[in-house]
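**Q** here is a sequence with its predicted model. Questions after.
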Amino acid sequence: ITGTPVVSRIVVDPRINEVAMKAVKAVDEKPHGFYCLDLKEGADGRIYVTEINLKAHTTLPLWSYIATRIFRMPEWGNIAYLYLRLGLGEDVDLKSIPKFDIYPEVTMLRHIDVGVWILYEDKNMKIKVL
């Protein structure tokens, strides 16, 4: 099954960052722009790249909305708006943006029948987004 998931989980793990960077640099030695990777952890505990997309993922606008409205992140958390500003030639302070792990470890649930929810597993809390 492919496509936009009903359940999306943010995982903060330095191993993921390392594997993702190596995969992107295997495709482009000097990467720039937005890369979206699908990864799976095997039964052996290793992380495997299953797909590299050289475009923004379909839930980017939703995550951007969540970043600024729910997580209360700075303006750069709205990545869709950030790219718009860059495309229009506006000055953007890219040095203030973390290289990795910009979102907290949460789970997003989205389904036509229930809307969109963010689950904070460590706080045993859920927030209705839409």
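**A** Sure thing, it's come through.

**Q** when you work out contacts or count neighbours from here on, use the C-alpha atoms and nothing else.
**A** Will do.

**Q** now the helices: where do they sit in this protein?
**A** Under the criterion DSSP state H, helices of the chain are mapped to 14-27, 60-69, 79-87.

**Q** residue contacts, Met108?
**A** 6-9, 116-119 (Cα atoms under 8 Å, 6 or more residues apart in numbering).

**Q** ignoring the adjacent residues along the chain, who's closest to it?
**A** Nearest non-adjacent residue to Met108, counting by Cα to Cα, 6 or more residues apart in numbering: Ile118, 4.6 Å away.

**Q** Asp38 and Lys55: what is the separation?
**A** 12 Å (Cα to Cα, to the nearest Å).

**Q** I meant Asp93, not that one.
**A** For Asp93, the distance to Lys55 - Cα to Cα - is 22 Å.

**Q** which one's more surrounded, the two?
**A** Lys55 (11 against 8; other Cα atoms under 10 Å).

**Q** was I right to think that one contacts Ala80?
**A** No. Assessed by Cα atoms under 8 Å, Lys55 is found out of contact with Ala80, at 11.8 Å.

**Q** mind listing the strands for this protein?
**A** Secondary structure of the chain (DSSP state E): strands at 7-9, 36-41, 47-53, 107-111, 115-120, 125-128.

**Q** contacts for the last one, please.
**A** The list of residues contacting strand 125-128 from outside it, by Cα under 8 Å, 6+ apart, reads 115-120.

**Q** and Val24, how many neighbours does it have?
**A** Val24 has 19 nearby residues by other Cα under 10 Å.

**Q** and the comparison structure, right after this:
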Amino acid sequence: MGSEPTDLILSAASRKYWVPYANAPEYKGRLLEILRFEKPDLVHFQNDLEIYHASLLRDEIVETGVKIFMPSHETIDACVHKYKSWQKFKAAGIKVPENILIHNEEDLRRAFDTLGKQQGNIWLRASSIGGGGKGALPTSSFEFAKAWIDHYKGWGDFVAAEMLTKDTVTWLSIWREGELIVAQGRARQGWTHGSRAVSGITGVTKVGVTFSSPELDRIAESTIRAVDPKPHGIYGVDLAYDAEGVPNPTEINISRFFTTILFFTEAGLNMPEIFANLALFGERPRLEKVRSP
């Protein structure tokens, strides 16, 4: 099921259902109608907006007889709102770029004076629900930044951050009631159609390669436990390297796989299959290593 008819046309599914966007009043009734009719064993969502709103309906979903495998709504709320998760990372003592929530022009000037004093640039992005680098902008211009926030009507939502390097990794993991089941790192080598975005970020990886390091494992696990003491479901930690070569967490993509997950499967690690077997049957994979198997 999906909210974009063109996406449904491209799907190879034998039955396809259009649903309204998850923040529409009609979404709840349409979702529950489909679940009652199809009676799937498990329902999984792959979009931050839908994950957030479906999470609010979890009790009614389960009442239809359909299983879900999601973190708590408190965890989902913290992760889809980037400033909330940043606060939790920082409180846990994890190295993160300094952030300032931009309520007004005074906050924006303070961001340039403090966060931009080293490189001249600051990094702007929306804190609210949305993927694909929503509202992301690197800039050294106060006037451009102000116009950007005006355009998005983003006062009180946009966050300014210190600039990190372009080197990024993602640590994708599946957990069950606090136990790490499997985790694999991925280094990103560019963004698809990145030249068409002002920020250079589109949310769709151009080339991904498997990657592992003990440092990445340690930081990513600490990042996840900073938002959830008993992780349950899918947690994808996005990290960017700072000038000192330390990966800094920037967000957790919660309760979903990234768009290039198929290349892990082709390489021999089928994480969606592991997720489904774990959710439906409590079946753990037979792996020599849990981290970067």
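**A** Alright, I've got the coordinates. Everything numeric here is computed off the predicted structure, so don't read it as measured data.

**Q** ok, back up a step: which one of the strands of structure 1 lies closest to Leu84 of structure 1?
**A** strand 36-41 (17.9 Å; Cα to Cα).

**Q** residues in structure 2 aligned with that closest one?
**A** The counterpart of strand 36-41 of structure 1 in structure 2, using TM-score structural alignment, spans residues 236-241.

**Q** mean deviation of the matching stretch from structure 1?
**A** Aligned to structure 1 and superposed, stretch 236-241 of structure 2 gives a mean residue distance of 1.1 Å (mean Cα distance after the TM-score superposition for structure 1).

**Q** flag every buried residue along that stretch.
**A** Using 16 or more other Cα atoms under 10 Å as the test for burial, stretch 236-241 of structure 2 gives 236-241.

**Q** onto which residues of structure 1 does stretch 75-88 of structure 2 map?
**A** Under TM-score structural alignment, there's no match for stretch 75-88 of structure 2.

**Q** can you give me the strands for the stretch 1-150 of structure 2?
**A** Secondary structure of the stretch 1-150 of structure 2 (DSSP state E, counting those that start in this stretch): strands located at 99-101, 122-126, 137-139.

**Q** and the longest one, which stretch of structure 1?
**A** It refers to strand 122-126 of structure 2. Using TM-score structural alignment, strand 122-126 of structure 2 pairs with nothing in structure 1.

**Q** what is that strand packed up against?
**A** strand 137-139, strand 158-161 (3 or more Cα pairs under 8 Å, 6 or more residues apart in numbering; DSSP states H and E).

**Q** wait, doesn't Ile252 of structure 2 sit right on Cys79?
**A** Yes. Taking contacts as Cα under 8 Å, Ile252 of structure 2 lies within contact range of Cys79: 5.7 Å.

**Q** quick check: neighbours shared by these two?
**A** In contact with both Ile252 of structure 2 and Cys79: Ser85, using Cα under 8 Å, 6+ apart.

**Q** part of a strand, is Val169 of structure 2?
**A** Yes. The assignment for Val169 of structure 2 by DSSP: H, G, I helix; E, B strand; the rest coil puts it in a strand.

**Q** my read is that Arg85 of structure 1 contacts Asp93, right?
**A** No. Judged on Cα under 8 Å, Arg85 of structure 1 makes no contact with Asp93 at a distance of 11.1 Å.

**Q** and Thr259 of structure 2, what's its match in structure 1?
**A** That one, Thr259 of structure 2, aligns with Thr58 by TM-score structural alignment.

**Q** now its match. Nearest residue, chain neighbours left out?
**A** Per Cα to Cα, 6+ apart, closest to Thr58 of structure 1 is Thr4, 7.0 Å.
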